[in-house]
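**Student:** attaching a predicted model along with its sequence, questions to come.
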Amino acid sequence: MTVPEELAGQRIDNFLQARLKGVPRSRIYRILRKGEVRVNKGRIKAEYKLQAGDVVRVPPVRTAEQAPAPVVGDQLRQLVEESILYDEAGLLVINKPAGLAVHGGSGVRLGLIEVLRQMFPASPFIELVHRLDRDTSGAIMVARKRAVLKHVQAELRAGRMEKSYLALAAGKWPRGRKVVEAPLKKNTLKSGERMVSVHPEGKPSETRFQVLERFAGATLLAAEPVTGRTHQIRVHAQFVGCPLAGDAKYTSDEVNRAFRGVGLKRLFLHSAVVGCTLPGGQKVRVEAPLSAELESVVSALRAGGDVRTSG
């Protein structure tokens, strides 16, 4: 195998693990230690970082039989194709539909990343830069080059990546409440469901909020997560006393019923803007438009829709 530019910088052990599906990691390290794997006809160590153009020779290795990967249907493929907002310089930005997980697992047969790998079979490298909850829609970055993945994730860790969400909160957001700093802790219920709560022993978490528009019983917000904790925006909004509309986890049934009256059938949380700097210095900023469903909800509220509840 000849290493393409997109995979330059990847460790040989990770490179092999991605290609020898079903082979235990211990077996991969064994063939590396024994020198059975050669790069440019020479022995290498597990931590060797591949270079573009390297020729990798792998001995015959028995792999466990794997169930065939589910095939992406035409309808889902078309939906994702139509959702591509940006595809340049090794970076994809997708306007992810609500309800589509970012990757398979835990009962999910196909996620966004599996769909993209089937859509671009000639691309040797397609990886998520960051994640979105399954019920959250909007802009998500996917790297098509390893160098882009490493660079943009470093930008993310350093707080230099722009991420802004549109969120519809129930109730009247408190005036002057522009920042929520509350530690978040993950909990797993007996049912296996994952929940997050504000807890003194949780991880430090910060979200910046800006009121964009007020309605009868609801507030449209821009939310910028400074940290990147699971369910952070949703739990911080709940902590303020204004849980997000349509949130089945953190918002009461009574409140969600009121929002169904204006046509909302899902969580109103949308990744509206992502921005970063690419390895060559090019600045990228991409806006993801709201779906017709969420636009319709906002229009109904502007037209006088009242979602106030007795609670």
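**Tutor:** Thanks, I have it. Numbers count the residues shown, from 1 in each chain.
**Student:** only C-alpha atoms for contact and neighbour calcs from this point on.
**Tutor:** Noted.
**Student:** which stretches in the stretch 151-300 of the chain count as helices?
**Tutor:** With DSSP state H, counting those that start in this stretch, the ranges of helices along the stretch 151-300 of the chain come out as 232-240, 253-260, 292-302.
**Student:** most packed of those helices?
**Tutor:** helix 232-240 (a mean of 21; mean count of other C-alpha atoms under 10 Å).
**Student:** related to what we said a few turns ago, same list (the helices of the stretch 151-300 of the chain) but as CSV, adding distance to Ala170.
**Tutor:** Formatted as CSV, the helices of the stretch 151-300 of the chain follow (distance: least, C-alpha to C-alpha, whole Å):
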stretch, distance to Ala170
helix 232-240, 9
helix 253-260, 7
helix 292-302, 12
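**Student:** out of these, nearest to Arg77?
**Tutor:** Nearest of the helices of the stretch 151-300 of the chain to Arg77, taken as C-alpha to C-alpha: helix 292-302 at 19.6 Å.
**Student:** quick one, the closest one and helix 253-260 angle?
**Tutor:** Following axes from the mean of the first three to the mean of the last three C-alpha atoms, to 10 degrees, one obtains 90 degrees for the angle between helix 292-302 and helix 253-260.
**Student:** how far off centre is helix 292-302?
**Tutor:** Centre-to-centre, helix 292-302 and its host chain are 25 Å apart (C-alpha atoms, centre = their mean, to the nearest Å).
**Student:** how about stretch 285-300?
**Tutor:** On the basis of C-alpha atoms, centre = their mean, stretch 285-300 sits 19 Å off its chain's mean C-alpha point.
**Student:** same deal with stretch 97-108?
**Tutor:** On the basis of C-alpha atoms, centre = their mean, stretch 97-108 sits 10 Å off its chain's mean C-alpha point.
**Student:** and if you look at stretch 264-275?
**Tutor:** 12 Å.
**Student:** can you give me the end-to-end distance of it?
**Tutor:** 28 Å (C-alpha to C-alpha, to the nearest Å).
**Student:** what comes into contact with that stretch?
**Tutor:** 98, 135-141, 161-168, 244-248, 259, 283-290, 293-294, 297 (C-alpha atoms under 8 Å, 6 or more residues apart in numbering).
**Student:** putting a second one here so we can go through both:
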Amino acid sequence: MLEGESAEPEIIHHDEHLLIVHKPPSLPTTAPRAEQRSLVRWVSERFEGLQAHATSRLDSQVSGLVTFALTARANRALLDARRAGAYERVYLGITLHQLTLEAGDWAWPISMDPSNPKLRIARAGRAERSALTRYSVAARSSGATLLRLMPMTGRTHQIRVHAARSGAPLFGDTAYGGERRDVMADGAVVTARRVMLHCARLSFPSPTGGASLRFEAAARPDMQRIWAALGGKASDLQP
């Protein structure tokens, strides 16, 4: 668990069809064995007897919103929304690099890293799949950039791999070339103990029809502290 962080997930929304949970960092969404610590296990223990299917997943070090379908109707609706491009996810990410363009698309295919099957690379190769991430610069500080990131596909490590391929790996993402520490002009050292990536907003059509649903989760305290230490403003982190 990260210093100053609560390991307890937060329920954002719960109704007959959906459960939306704000996952803290250092907690995997799923685990290889049922007895291991995970968000899925936390949900099953908190809601005994509830049939909850995680329709989205976040890497262990990534924080933010995770969706659980509680009914077959909701599961079908969420799948249809993804296929139709109506399932929108907005992430916030911090990089120590400056991007030339204010907005654009990253469309490199993603394949398995031949040297490590747990990692991915942004080029043609084994198990290659098309991938698209839309990005925009949300804010800039003297030494860092806050990105707003929208994955239009759902590949393993997609945002992290695309950011690295663009030349702007995420702060703390050492698996993909990101820095762990930054030294400011005044000598202060800023350290990222995990990947600075947060799923801040979800929106998709209601499983029961009607208006679209929208859910938001504020950036975690560690991300807020790091962005401030890098010269950013708290208001920059609005979902």
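**Tutor:** Okay, I see it. Note that the structure is predicted; figures quoted are calculated from it, not measured.
**Student:** overlay the chains and give the TM-score.
**Tutor:** The TM-score (TM-score structural alignment, normalised by the length of structure 2) is 0.85; 221 aligned residues with a C-alpha RMSD of 2.3 Å.
**Student:** for ChimeraX, what selects the buried ones among the contacts of stretch 264-275 of structure 1?
**Tutor:** Selection command for ChimeraX covering only the buried members of those, criterion 16 or more other C-alpha atoms under 10 Å:
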select :98,135,136,137,138,139,140,141,161,162,163,164,165,166,167,168,244,245,246,247,259,286,287,288,289,290,294,297
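**Student:** got a list of what the most centrally placed residue in structure 1 touches?
**Tutor:** Central residue check for structure 1 by C-alpha atoms, centre = their mean: the C-alpha nearest the mean position is that of Arg131, 1.6 Å away. By C-alpha under 8 Å, 6+ apart, the contact list for Arg131 of structure 1 reads 102, 140.
**Student:** repeat the analysis, applying 10 Å as the threshold.
**Tutor:** Arg131 of structure 1 is in contact with 101-103, 139-142, 228, 230, counting by C-alpha atoms under 10 Å, 6 or more residues apart in numbering.
**Student:** kindly report the same for Arg260 of structure 1.
**Tutor:** Going by C-alpha under 10 Å, 6+ apart, Arg260 of structure 1 touches 245-246, 266, 297, 307.
**Student:** which one of the contacts of Arg131 of structure 1 is nearest Phe209 of structure 1?
**Tutor:** Nearest to Phe209 of structure 1 among these, counting by C-alpha to C-alpha, is Gly228 at 14.7 Å.
**Student:** got a list of what Ile94 of structure 2 touches?
**Tutor:** 138-140, 144-148, 168-172, 195-198, 223, 226-227, 230.
**Student:** 6 Å instead?
**Tutor:** By C-alpha atoms under 6 Å, 6 or more residues apart in numbering, Ile94 of structure 2 lies in contact with 145-146, 170-171, 196.
**Student:** quick check: closest non-adjacent residue to it.
**Tutor:** Among residues not flanking Ile94 of structure 2 along the chain, Leu146 sits closest, at 4.7 Å (C-alpha to C-alpha, 6 or more residues apart in numbering).
**Student:** rewinding a little: out of the contacts of stretch 264-275 of structure 1, which sit inside strands?
**Tutor:** Counted as lying in strands by DSSP state E, out of the contacts of stretch 264-275 of structure 1, are 137-141, 162-168, 283-287.
**Student:** which stretches in the stretch 51-200 of structure 1 count as strands?
**Tutor:** Secondary structure of the stretch 51-200 of structure 1 (DSSP state E, counting those that start in this stretch): strands at 56-57, 84-88, 91-96, 127-128, 137-143, 162-170, 179-181, 184-188, 194-198.
**Student:** burial check on whatever residue of structure 2 lines up with Leu269 of structure 1, number of neighbours?
**Tutor:** The alignment partner of Leu269 of structure 1 in structure 2, by TM-score structural alignment, is Leu197. As a burial measure, Leu197 of structure 2 scores 31 neighbours (other C-alpha atoms under 10 Å).
**Student:** look up how far Ser141 of structure 2 lies from Leu197 of structure 2.
**Tutor:** According to C-alpha to C-alpha, Leu197 of structure 2 stands 17 Å off from Ser141 of structure 2.
**Student:** and Pro117 of structure 2, by the same measure?
**Tutor:** 35 Å.
**Student:** which one of those two is surrounded by more residues?
**Tutor:** Neighbours per residue, other C-alpha under 10 Å: of Pro117 of structure 2 and Ser141, the larger number sits with Ser141, 15 against 10.
**Student:** contact partners for the more buried one?
**Tutor:** 231-232.
**Student:** which position in structure 1 pairs with it?
**Tutor:** Match for Ser141 of structure 2 (TM-score structural alignment): Phe215.
**Student:** what of Trp227 of structure 2?
**Tutor:** Per TM-score structural alignment, Trp227 of structure 2 is aligned with Val298.
**Student:** how much space separates its match from Val102 of structure 1?
**Tutor:** 26 Å.
**Student:** what's the answer for His270 of structure 1, then?
**Tutor:** Taking C-alpha to C-alpha, one finds His270 of structure 1 at 14 Å from Val102 of structure 1.
**Student:** show me which of these two is the more surrounded one.
**Tutor:** His270 (28 against 21).
**Student:** on that earlier part again, most tightly surrounded among the strands of the stretch 51-200 of structure 1?
**Tutor:** strand 137-143 comes out most buried of the strands of the stretch 51-200 of structure 1 by mean count of other C-alpha under 10 Å, with a mean of 26.
**Student:** circling back to that earlier point, mind checking which of the helices of the stretch 151-300 of structure 1 is nearest Arg177 of structure 1?
**Tutor:** Distance to Arg177 of structure 1, taken as C-alpha to C-alpha, is lowest for helix 232-240 among the helices of the stretch 151-300 of structure 1, at 8.7 Å.
**Student:** that closest one vs structure 2, mean deviation?
**Tutor:** Taking mean C-alpha distance after the TM-score superposition for structure 1, the mean distance separating helix 232-240 of structure 1 from the aligned residues in structure 2 is 0.8 Å.
**Student:** that helix vs strand 162-170, what angle?
**Tutor:** Using the same axes, to 10 degrees, helix 232-240 of structure 1 lies at 40 degrees relative to strand 162-170.
**Student:** who touches helix 232-240 of structure 1?
**Tutor:** By C-alpha under 6 Å, 6+ apart, the residues outside helix 232-240 of structure 1 that reach it are Pro243.
**Student:** please redo it, this time with the cut-off set to 10 Å
**Tutor:** Contacts to helix 232-240 of structure 1, defined as C-alpha under 10 Å, 6+ apart, come from residues 165, 167-170, 173-174, 177, 179-184, 195-198, 205-209, 223-226, 229, 241-245, 247, 249-251, 267-269.
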